[in-house]
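Novice: kindly generate the corresponding structure for this input.
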Amino acid sequence: MFVVNAIGWFMSGVFLVNVLPHLIRGISGDRFPSPFSKPHGKKLSHPTLNVVWAFINLSIFLTIFYFNHFSFTEIYGLVMLIGGFTMAIYLSRYFAEKDKE
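Specialist: Take a look at the predicted model:
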């Protein structure tokens, strides 16, 4: 059961960090890549679509968070932070190469 919980916490960190760039760019009115663009994640999506994608990610995070009892006294809190850090590094490298407007 540890592995399943650890994967859940890792993914919750991934989804939480993925909220930030889409929400920030969306509410700033800037176009930004999303899974809804063609090709996926390459072309720039409308700001409103990025806000929607941010809230989908937030909803997934909150669902995982709700069903797993969170505590930083357990290893799962660390696993969530590692997931978030991993996603942040990945996104910084991925979006450094994205199409610029």
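
Novice: CA only for contacts and neighbour counts going forward, please
Specialist: Will do.

Novice: list the buried ones in the lengthiest helix in the chain?
Specialist: Longest helix of the chain, by residue count under DSSP state H: helix 2-27. Residues 6, 8-26 are the ones in helix 2-27 that count as buried (16 or more other Cα atoms under 10 Å).

Novice: can you name the next helix or strand after that helix?
Specialist: Moving toward the C-terminus from helix 2-27, the first helix or strand encountered (DSSP states H and E) is strand 32-33.

Novice: spatially speaking, which residue is in the middle of this structure?
Specialist: residue 18 (1.9 Å; Cα atoms, centre = their mean).

Novice: right, and it touches residue 53 too?
Specialist: No: in this structure residue 18 lies outside contact range of residue 53 using Cα atoms under 8 Å: 9.2 Å.

Novice: next up, for comparison:
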Amino acid sequence: MNFLHYVAIFFAGAFLCNCIPHLASGLRGEAFPTPFAKPRGVGDSSPMLNFLWGSANLLVGAILYTRSALAPGINLECGLFLAGFLIMGLYLSRHFGAVRRGKNQ
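Specialist: The predicted structure follows:
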């Protein structure tokens, strides 16, 4: 396996984690920050834009996941996938927690 294979697996986890809040917000009809909002990542985007952004993240994550031939089990690939998912999740929870606190003040 080459280095880019491992990078792709890591980012598959990150993209799949990132699709969750955007799809959930879009499907619930709620505004939520996206990279397209002003200010970027802080201002709210429409539910439709969140749904589309979440779908794009899902598509990219699914492509990276299926192209990487990830073998289930306790191995380096699964560890990298979970690391990408967890690191993105920790970052998003911290970032959006701060954004929400700032909006409630």
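
Novice: what's the TM-score here?
Specialist: Superposed pair, TM-score by TM-score structural alignment, normalised by the length of the first structure: 0.92. Supporting alignment: 101 aligned residues with a Cα RMSD of 1.4 Å.

Novice: contact partners for the residue nearest to the centre of the first structure?
Specialist: Contact partners of residue 18 of the first structure, counting by Cα atoms under 8 Å, 6 or more residues apart in numbering, are 54, 57, 87, 88.

Novice: secondary structure element for the first one?
Specialist: Under the criterion of DSSP H and E, residue 54 of the first structure resides in helix 47-67.

Novice: for residue 98 of the first structure, helix, strand, or coil?
Specialist: coil (DSSP: H, G, I helix; E, B strand; the rest coil).

Novice: not counting sequence-adjacent ones, nearest residue to it?
Specialist: Using Cα to Cα, 6 or more residues apart in numbering and skipping the chain neighbours, the partner closest in space to residue 98 of the first structure is residue 42 (6.6 Å).

Novice: gap between that neighbour and residue 9 of the first structure?
Specialist: Using Cα to Cα, to the nearest Å, residue 42 of the first structure is found at 28 Å from residue 9 of the first structure.

Novice: got it, and residue 37 of the first structure?
Specialist: In this view, residue 37 of the first structure and residue 9 of the first structure are 28 Å apart by Cα to Cα.

Novice: do the same with residue 24 of the first structure
Specialist: Applying Cα to Cα to residue 24 of the first structure and residue 9 of the first structure gives a distance of 24 Å.

Novice: equivalent analysis for residue 62 of the first structure, please.
Specialist: Distance, residue 62 of the first structure to residue 9 of the first structure, using Cα to Cα: 11 Å.

Novice: now the common contact residues for these two.
Specialist: In contact with both residue 62 of the first structure and residue 9: no residue, using Cα under 8 Å, 6+ apart.

Novice: residues contacting residue 48 of the second structure?
Specialist: So residue 48 of the second structure contacts 26, 29 (Cα under 8 Å, 6+ apart).
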